[in-house]
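Trainee: Sharing a sequence plus its predicted fold:
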Amino acid sequence: MSQLPEPRAKRLRRPSWRDTRLLVGVALVLLATALGAYGLRAADSRVPVYAARTQLVAGQRLTPESLQRVDVQLSDVSAGYLPVADGLPSDGYVLREVRSGELVPRAAVGSGAEVAVSPLSIVVDQASAGALVVGSTVDVYASTPKADKSSGSGYDAPRAVLESVQVARLSSGSGFGSSSRSSAVQVLVPREHIAALITLVDSEAHFTLVPVPGSALREAS
């Protein structure tokens, strides 16, 4: 009786560069490594710039308390914003409104000599000031006292004297002048209109502030 041939164990072959599975695995590893390196480079290229911590109004001095650092991925666009690396300018003032949370444009910052407005306080009814906040944009109306106070109302019809000016400060006291229902509001007046507004204040004109559409206002409680 003849013997059956004994089966020979197959020897495992080392994977070669011609093995498709090995090539696919190596390609996946290289791809993952490349993507990780790209992600690290992208994260490292973020640029720290300043953002407004609170509402910034024209004429306001820039301080560390009014700003916060934000790391942004803006590439070449970041050149248009105030970089943290340069620090705050020694004579840095806000030239135009920057809302809370917004990045601070370089064009919105300049020297004190470049500020085109000056703060001036006027007394208004509390009803006129009640909804306002720092940064509100208002039109200013004034009613001057009548020359002949014996006829009718003591004031002439109101007329617009300033348009779209910003509120820089609100009084914290309960009242000003002879009326306990009045408040002082500091508005930013273009310098060419300062003298005319001071004349109205000295004539004891009655002022009313009217918020422009879309202006920031106090939230109703």
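Mentor: Arrived safely, thanks for sending. What you see is a predicted model; the values in this text were computed from it and never measured.

Trainee: contacts and neighbour counts: CA atoms only from here.
Mentor: Will do.

Trainee: Which parts of this protein are helices?
Mentor: 20-44, 126-129, 194-202 (DSSP state H).

Trainee: Put together CSV for those helices, with distance to Pro83 and mean neighbour count on each row.
Mentor: CSV is the format used below for the helices of the chain (distance: least, C-alpha to C-alpha, whole Å; neighbours: other C-alpha atoms under 10 Å):
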stretch, distance to Pro83, mean neighbour count
helix 20-44, 16, 12
helix 126-129, 36, 17
helix 194-202, 34, 13
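
Trainee: Turn the ones you listed into CSV, columns for distance to Gln68.
Mentor: Converted to CSV, the helices of the chain look like this (distance: least, C-alpha to C-alpha, whole Å):
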stretch, distance to Gln68
helix 20-44, 20
helix 126-129, 29
helix 194-202, 33
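
Trainee: my read: Val201 touches Leu120, true?
Mentor: No. If you go by C-alpha atoms under 8 Å, Val201 and Leu120 don't touch, sitting 10.0 Å apart.

Trainee: quick one: the residue sitting furthest away from the middle of the chain from Pro7, how far?
Mentor: The outermost residue of the chain, judged against the average C-alpha position, is Met1 (100.0 Å), by C-alpha atoms, centre = their mean. Distance of Met1 to Pro7, given as C-alpha to C-alpha, to the nearest Å: 18 Å.

Trainee: okay, pairing it with this:
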Amino acid sequence: MDASNSLAGPVAARLRRPGWRDPKLLVGVLMIAGAVALGAWAVSAAEASTPVYVARGTLTPGEPIGAEQVSVAEVRLGAAEADHYLPATDPLPAGVVAVRAVGEGELLPRAAVATATDLDVRPVAVPVTDPPSTGVAEGALVDVWVTPEVTDDEPPTPRLLAERLTVAEVARPTGGFAVGAATVVHVLVPTDALPEVLGALAARQAVQVVLVPGAAAP
């Protein structure tokens, strides 16, 4: 008997094609499907922006709001947060005004817009004795102080006339008219405070407008 034939040769292992019941194959399919779904969700979330109105410049109470005062920006907002702002998917309501100050570039809140009949402030021109600080500008908040005339040689005591008023406009004298001219600060006075403010201005008392630093208009 030939010894070479008595030795068994190596048996080649057969590779089986994995079936659908193979756990490794199922796990791989699930991982791929999960990655695809996650990627699709991420792309969808990135594109889920909301068009809202943005103030082109500072809006002050009483200022009419139209297409020239706002622009449109695409921002990502949650459903609850988006309800606080005017969506640009709808046209601006006709005849609306700002009822509170809105800063330049700020999203336009629903609560900052109403009809003119809902506005309870009136613009009043206040000539100030001394030039106000540079921070006294449109949209800023200021306190108005008055100093009565000196009587009986007693030093005058300034008193607070009105506080936290929104500045609608500041007219600073320039050019040849600057010498001796007064700066006029137009402030928005609540209607119930108008009698006292107008009375103080009519009495020609010394008036000072003091900036409220770091304060945001209501």
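Mentor: Yes, it's here. The model shown is predicted, which means the values in this text are computed figures rather than measured ones.

Trainee: Could you check how far Ile194 of structure 1 is from Leu120 of structure 1?
Mentor: 8 Å.

Trainee: again, but for Thr137 of structure 1
Mentor: From Thr137 of structure 1 to Leu120 of structure 1 the distance is 15 Å (C-alpha to C-alpha).

Trainee: Same question for Thr20 of structure 1.
Mentor: From Thr20 of structure 1 to Leu120 of structure 1 the distance is 79 Å (C-alpha to C-alpha).

Trainee: Could you do Ser75 of structure 1 as well?
Mentor: Distance from Ser75 of structure 1 to Leu120 of structure 1, by C-alpha to C-alpha: 41 Å.

Trainee: which of these two has more neighbours?
Mentor: Remark: of Ser75 of structure 1 and Leu120, Leu120 carries more neighbours, 17 against 10, as counted by other C-alpha atoms under 10 Å.

Trainee: mind listing what the more buried one touches?
Mentor: Gln186, Val187, Leu188, Val189, Ile194 (C-alpha atoms under 8 Å, 6 or more residues apart in numbering).

Trainee: ok, those in structure 2: which stay?
Mentor: Mapped onto structure 2 and checked by both residues aligned by TM-score structural alignment, their matches' C-alpha atoms under 8 Å, the contacts of Leu120 of structure 1 keep the contacts Gln186, Val187, Leu188, Val189.

Trainee: so can I have TSV of the residues you listed showing neighbour count?
Mentor: Shown next, in TSV, are those (neighbours: other C-alpha atoms under 10 Å):
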residue	neighbour count
Gln186	19
Val187	25
Leu188	24
Val189	21
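
Trainee: wait, which of those is closest to Ser178 of structure 1?
Mentor: The shortest approach to Ser178 of structure 1 among those belongs to Gln186, at 18.7 Å (C-alpha to C-alpha).

Trainee: if I pick the spatially closest residue to the closest one that is not a sequence neighbour, what's in contact with it?
Mentor: Among residues not flanking Gln186 of structure 1 along the chain, Ser121 sits closest, at 4.1 Å (C-alpha to C-alpha, 6 or more residues apart in numbering). Counting by C-alpha under 8 Å, 6+ apart, Ser121 of structure 1 touches Ala184, Val185, Gln186, Val187.

Trainee: May I see those arranged in CSV, with distance to Arg53 of structure 1 as well?
Mentor: As requested, these are exported to CSV (distance: C-alpha to C-alpha, whole Å):
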residue, distance to Arg53 of structure 1
Ala184, 25
Val185, 22
Gln186, 21
Val187, 21
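
Trainee: Nearest residue to the middle of structure 2?
Mentor: Glu106 (3.0 Å).

Trainee: thinking again about what came up before, for the helices of structure 1, which one sits closest to Arg96 of structure 1?
Mentor: Across the helices of structure 1, closest to Arg96 of structure 1 is helix 194-202 (C-alpha to C-alpha), at 18.0 Å.

Trainee: which other residues reach that closest one?
Mentor: Against helix 194-202 of structure 1 from outside (C-alpha under 8 Å, 6+ apart): Ser118, Leu120, Ile122, Ala142, Thr144, Val161.
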